[in-house]
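Undergrad: Provided below for reference: sequence and predicted model.
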Amino acid sequence: MHAITTATADLRAVREQWGDLLAAIERPPAAEWPPRETRSFLDRSAAGDRHADDDLDTARVGRIPLTVREHPAPLNLDALDAALAVERDLFDLADQLAEQIQRPVRYWIGLRGNLTRDEADAVNPARWHLPTHSASVTGRAARPGSRAYGLHWAAVWIEGRVCGEDLDGDLFTSLPPRLLDHAATTAARARRTVERALERDGRTVRLDDPCPWCGGQMVGRTRPGGEPAVTCSTGAGCGAPALLERGRRTWQGAELVGLFGALDAARHRKE
């Protein structure tokens, strides 16, 4: 179904860009192209595995819910607001799905009529645990439930329910169409929010620097998913070592590393 395909793609896009959004919270906004957070993957492409440990640290941090972190002085409030909104939406969605398609924990009736909780069922790693909001209602301290594992786990768990995984047992039932549509809508909104905050929502910018090979106008575009591209307006007559796309020399993805190097060299020649 279309809703399953799009929801899966949107949830994965959110997960893949979540580390960049968290990093953006700690950096002041900057008017530059491509956006600083979009350029991060270019730096990794140029440096190879040099940032592997940094990426691992970011992944670890990315699992800590924003709602339990301290943000005494975030440098980018727009990025923080976007991250909090996405986290809240996906956590709430996971709660809603668990309430409606996840079987409650089993209880056994003993010989004396007493109820015994099935602890193995309760700690099933596939289970989503709802948060405890109020001690006055539950009789115990509030707990975050599965939210404690962060947005990554929430997105993975929701994707599993959308795709109908683990239906061979009795822990989950399949998503009814109404819930599937709701999940797809929420995932799409989350992706738009992340990419808008990172300026990866399909923007077009005329670059100040001319093409280093022919002097033509350079145009930069950010694309949903984070991969930027630059085109030269001269067309096939431009001698740049780049592929022709729709009649124009085009650099995208890791190819931009070479382009930015050529632009820097051209600036130094003018100085």
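TA: Arrived safely.
Undergrad: from here on, contacts and neighbour counts on C-alpha atoms
TA: Will do.
Undergrad: how would you label the residue lying farthest from the centre of the chain: helix, strand or coil?
TA: Outermost residue of the chain with respect to the C-alpha centroid, by CA atoms, centre = their mean, is Arg112; its distance is 51.4 Å. Under DSSP: H, G, I helix; E, B strand; the rest coil, Arg112 falls in the coil class.
Undergrad: and if you look at Arg27?
TA: Arg27 - assigned by three-state DSSP - is coil.
Undergrad: mind listing the helices for this structure?
TA: Residue ranges of the helices in the chain, as given by DSSP state H, are 2-25, 36-47, 52-62, 77-101, 119-122, 135-138, 150-162, 177-197, 256-270.
Undergrad: Could you dump those helices into CSV and include mean neighbour count?
TA: Below are the helices of the chain laid out as CSV (neighbours: other CA atoms under 10 Å):
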stretch, mean neighbour count
helix 2-25, 19
helix 36-47, 16
helix 52-62, 14
helix 77-101, 19
helix 119-122, 13
helix 135-138, 10
helix 150-162, 21
helix 177-197, 19
helix 256-270, 13
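Undergrad: got another, please set it beside the one above:
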Amino acid sequence: MTTTATTAHHLRHIALHWTDLHQALGDRPIHGAFGRGLRDYLRTLEQYDREEVAALRALERDPAQIGERPVPISLRVYETMRTVESALIELADQTAADVQRPAMARAPRHWPAPDRARRDALADTDATDPRRWRYTGRRTAPHAALWLCALVEGRPGPWRPLTDAHRARIGRVAAGALHRIETTLDTSAATATLTQRCTKCCGVIEIHGGAGTPPLARCTGCGHTWHTPEPAVA
């Protein structure tokens, strides 16, 4: 089972990486890095590259785009941000519906004025507590991630403690979201096995890379290695 510390780590890093995603949103894809180039080899993600190129070509052909045009965005990064944000906000909505305590009611009119004033002040403070998850207004991936992190870590707030089922669900979503973000940004190391065999000994070939480094293939049998060719200098 995912531990509290691991889930909190995932949620914090989702919030930290959100700025990186915004910066990468306007960048063109960098092919050849492990997180993107290797995915192209192993998961045939050139389909996404074709879709991105087609979308950019459509902008070029659109008469409405003559003159000043918006900077093309990376559809891959946009899809990651859209998917992760939707998942985290939905998770926060569901969790809040289960564990968040309703705001305190204001005092009945028949209460004595001093008591009613004190009760109404407490009710107003409770209703505007910034720790509350809200269904309107500030609904972003970083805010959802940090709000869920507060619940996972057991911080005080207008909510009941999470159940094991809540913790497991938050852990699964957080791990999946962070993995998708790190894969898109190419910030995590990974290893994959190719179906192609070594031509020298028919051994299994593994590819290692990540965090922006070019892929390195190595035969687990004879130890032969293959490197990504260096780009030609113009």
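TA: All right, it came through fine. Keep in mind that what you see is a predicted model, and the values were worked out from it rather than measured.
Undergrad: hang on, the earlier thing: please name whichever of the helices of the first structure is nearest to His129 of the first structure.
TA: helix 77-101 (7.9 Å; CA to CA).
Undergrad: The closest one vs the second structure - mean distance after superposition?
TA: Average distance, helix 77-101 of the first structure versus aligned residues of the second structure after superposition (mean CA distance after the TM-score superposition for the first structure): 0.9 Å.
Undergrad: Next, the angle from that helix to helix 2-25.
TA: Interaxial angle of helix 77-101 of the first structure relative to helix 2-25 (axes from the mean of the first three to the mean of the last three CA atoms, to 10 degrees): 140 degrees.
Undergrad: quick one, helix 77-101 of the first structure and helix 177-197 angle?
TA: Using the same axes, to 10 degrees: helix 77-101 of the first structure against helix 177-197 is 170 degrees.
Undergrad: now helix 77-101 of the first structure: which residue numbers in the second structure?
TA: Under TM-score structural alignment, helix 77-101 of the first structure corresponds to residues 75-99 of the second structure.
Undergrad: do the same with stretch 249-257 of the first structure
TA: Stretch 249-257 of the first structure covers no residues of the second structure once aligned (TM-score structural alignment).
Undergrad: Compute the first-to-last residue distance for that stretch.
TA: Across stretch 249-257 of the first structure, the terminal residues are separated by 15 Å (CA to CA, to the nearest Å).
Undergrad: cool, and stretch 129-141 of the second structure?
TA: 20 Å.
Undergrad: List of residues touching it?
TA: 14-15, 18, 84-86, 88-89, 92-93, 96, 100, 147, 157-158 (CA atoms under 8 Å, 6 or more residues apart in numbering).
Undergrad: Now do the contacts for the aligned partner of Gly171 of the second structure in the first structure.
TA: Matched to the first structure by TM-score structural alignment, Gly171 of the second structure sits across from Ala184. Shown in contact with Ala184 of the first structure (CA under 8 Å, 6+ apart): Ala3, Ile4, Thr6, Ala7.
Undergrad: Next one: Ala184 of the first structure relative to Glu99 of the first structure, how far apart?
TA: The value you get for Ala184 of the first structure to Glu99 of the first structure, if CA to CA is used, is 18 Å.
Undergrad: wait, doesn't Arg103 of the first structure sit right on Leu167?
TA: No - at 11.6 Å, Arg103 of the first structure does not count as touching Leu167 under the criterion of CA atoms under 8 Å.
Undergrad: That'll do, ta.
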